[in-house]
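# Sequence plus the predicted model coming up.
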Amino acid sequence: MGMFRLHGLAFILAPYLIAASALPDNAPIPTARPQIEPAGDYSLKHENEVRIPLPTPRPEAAEEKSEPDEPAPLTAEEVSCLADLVELEVEFKVVDPIQGEGQCGVDHPIKVKRLSSGVALDPPGVMTCATALSLENWTRETVEPAVDAIFRDELAAIGNYSTYVCRTRNSQTGAKISEHAKGNAIDIGRFVLEGGRVIEVRSPPLAEFLEKGFLYAIREDACDHFTTVLGPGSDVFHADHFHLDMIQRRNGYRYCK
């Protein structure tokens, strides 16, 4: 029985042994199969290396440039005011709208160079038409007659200290917006006469009674043309000039100090 098993096994393996002996000596050796990591080892080895994909950053949006607001159209009052200046032969020109920061700005500013009788505004000033017309009327009706009556001379120029400028009242931090920032104000520091005399806006000594009388008279009458009149004696901010503005108050109240 044992002999049969050996002979039987030899009979079964004989074809394979004959094929192996028939192979040439330089037959290629089969490439070893790569080792594959057990699935269980992967989770242990890489459990702390799981990567979460990050979202792709969005491109920065281009900064949008806001278009400036269009100025409001001229009101009927403004049209009438400009016509009055032309008729009075005030030398001025319409300038571009002013759009300042915050509340600063003038929709329809004009630049005044010379008043009707040839009186120069030195330097020319940017303001609203209403402010220019009040300045013209006050100069023609009050200042020029006072120069003639007191000094027997003619007015040549008005010293413009300030018209439009974007700032707060008296340039103080936290204060309300100034009327200068709306084109509604002018600061006047001197009056120049044809004969060469220069009258500075200040508190003149008693010996200079002509200048004192002149400044007092024109300051009093300024309140008929402007809603705010300040000057020497009002406060420390107006010791060397007249401040004249067109602010609108309740019930038409005027502040002249």
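Sure thing, it's come through.
# contacts, neighbours, all on C-alpha from now
Will do.
# Remind me which helix or strand residue 7 belongs to.
Element membership for residue 7, per DSSP states H and E: helix 2-22.
# now do residue 243
strand 242-245.
# Pull the residues that contact that strand.
131, 179-180, 184-189, 201, 222, 226-232 (CA atoms under 8 Å, 6 or more residues apart in numbering).
# got the buried residues for it?
242-245 (16 or more other CA atoms under 10 Å).
# can you check stretch 194-212 too?
Counting neighbours by 16+ other CA under 10 Å, one finds that the buried residues in stretch 194-212 are 198-204, 211-212.
# is it possible to export these to a markdown table including distance to residue 16?
Compiled in a markdown table, the buried residues of stretch 194-212 are given as follows (distance: CA to CA, whole Å):
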| residue | distance to residue 16 |
| --- | --- |
| 198 | 134 |
| 199 | 134 |
| 200 | 131 |
| 201 | 130 |
| 202 | 131 |
| 203 | 134 |
| 204 | 137 |
| 211 | 139 |
| 212 | 139 |
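# Included below, for side-by-side comparison, is a second structure:
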Amino acid sequence: MRQLHIILRRLLLLGALCALALIGYAYLRHRPQDLPWTDLDLAQPVGMFTGRKLAALTGDANGCRALLDRAGVSYVAMKPKGSGQCRHSDAVRLRQEDGVVSLSPASVAPSCPVAAALKLWEWQVVQPAAEQILGKPVETIQHLGSYSCRRIYGRAQGSFSEHATADAIDISGFILEGGKRISVARDWRGEGKEAIFLRAVRDGACRLFSTTLSPDYNAAHHDHLHLDQAERGKLGGRLCR
């Protein structure tokens, strides 16, 4: 009899687990961004696997550009540049259009995976945070550049920076509708709305980029948010500070 009770309990437990799995699957069918095997769609909200899928675009220039096309993102595909550790062939320059958040300087051309993550960050993180916290939308995202053939921190030896392949961009500030500027260097510290906004967009970036570094990381990042799509991100490896 005792053995029968044990078998029944196990069957009930198995049934409960199956029921939970079915409920979970039914929920996730309506959130494809939470499933690892679905295609990335920039029109969907950020999901559990969005960051991994963005990082996995590295090395798939055609697939990444097709993703931008489907999302209606206007861009110019750049010619391959550099050589060796400093070569990249998937850079894009986002076109500046009326009614669309611009990058300043506009000539920047990050890798396509970084550009795709930037647009999703703009749509799903930056603009909602600006509207909610600051009461105005962002018109311009300011940066300190993307491509730079150098090693990490400009050292003579060691690993090359993600900037060396245009797989990174450094964000220095935001200009709101009406002209007000939010600066990472000036506004990161404190308890004001500007600081709250900057931390919100940093935290949101952590879900989309393989690496997100802010002034909380070290003095070298006192004036910008470093965002990159290191390939380790496709396996879930993320650094967020």
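The structure has been received and is ready for your questions. Here the structure is a predicted model, which is why all the values come from computation and not from measurement.
# The strand holding residue 243 of the first structure maps to which residues in the second structure?
Residues 225-228 of the second structure are where strand 242-245 of the first structure lands when matched by TM-score structural alignment.
# residues touching residue 115 of the first structure, list them.
Applying CA under 8 Å, 6+ apart, one finds that residue 115 of the first structure lies in contact with 89-91, 121, 136.
# Buried by neighbour count, from these: which ones?
Among the contacts of residue 115 of the first structure, those scoring as buried are 90-91, 121, 136 (criterion: 16+ other CA under 10 Å).
# Among those residues, which lie within strands?
91, 121 (DSSP state E).
# Export the buried ones among the contacts of residue 115 of the first structure as CSV, with columns for distance to residue 169 of the first structure.
Shown next, in CSV, are those (distance: CA to CA, whole Å):
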residue, distance to residue 169 of the first structure
90, 29
91, 29
121, 23
136, 24
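# mean deviation of the match of strand 242-245 of the first structure from the first structure?
Compared with the first structure after fitting, stretch 225-228 of the second structure has a mean deviation of 0.2 Å; criterion: mean CA distance after the TM-score superposition for the first structure.
# ok, back up a step: of all pairs in the contacts of residue 115 of the first structure, which one is the farthest apart?
89 and 121 (14.1 Å; CA to CA).
# in the stretch 1-150 of the first structure, which spans are strands?
91-94, 98-99, 105-106, 110-114, 120-127 (DSSP state E, counting those that start in this stretch).
# ranges for the helices of the stretch 151-257 of the first structure?
Remark: helices assigned in the stretch 151-257 of the first structure by DSSP state H, counting those that start in this stretch are 209-222.
# Now do the same for residue 124 of the second structure: its match in the first structure.
By TM-score structural alignment, residue 124 of the second structure lines up with residue 141 in the first structure.
# okay, now that match: neighbour count?
Counted by other CA atoms under 10 Å, the residues lying close to residue 141 of the first structure total 13.
# picking up where we left off before, to residue 163 of the first structure, which of the strands of the stretch 1-150 of the first structure lies closest?
Closest to residue 163 of the first structure of the strands of the stretch 1-150 of the first structure is strand 120-127 (CA to CA; 5.6 Å).
# what sits up against the closest one?
Defining contact as CA under 8 Å, 6+ apart, one finds that strand 120-127 of the first structure is touched by 106, 109-115, 156-160, 162-164, 182-185.
# again, only using 6 Å
By CA atoms under 6 Å, 6 or more residues apart in numbering, the surrounding residues in contact with strand 120-127 of the first structure are 109-114, 157-160, 163-164, 183.
# Repeat that for stretch 85-102 of the first structure.
105-116.
# what distance separates whichever helix in the second structure runs longest from the centre of its chain?
For the second structure, the helix reaching the highest residue count under DSSP state H is reported as helix 2-28. Its chain's C-alpha centre lies 38 Å from the corresponding centre of helix 2-28 of the second structure when counted by CA atoms, centre = their mean, to the nearest Å.
# Name the next helix or strand downstream of that helix, please.
helix 50-55.
# How about residues contacting that following helix?
Around helix 50-55 of the second structure, the neighbours that count as contacts under CA under 6 Å, 6+ apart are 113, 207-208, 229, 231, 233-234, 236.
# what does residue 87 of the first structure align to in the second structure?
In the second structure, residue 87 of the first structure lands on residue 70 (TM-score structural alignment).
# And for the most centrally placed residue in the second structure, nearest residue in space, chain neighbours not counted?
Centroid check for the second structure by CA atoms, centre = their mean gives residue 208 as the closest residue, at 2.8 Å. Closest residue in space to residue 208 of the second structure, ignoring its immediate chain neighbours: residue 51 at 4.3 Å, by CA to CA, 6 or more residues apart in numbering.
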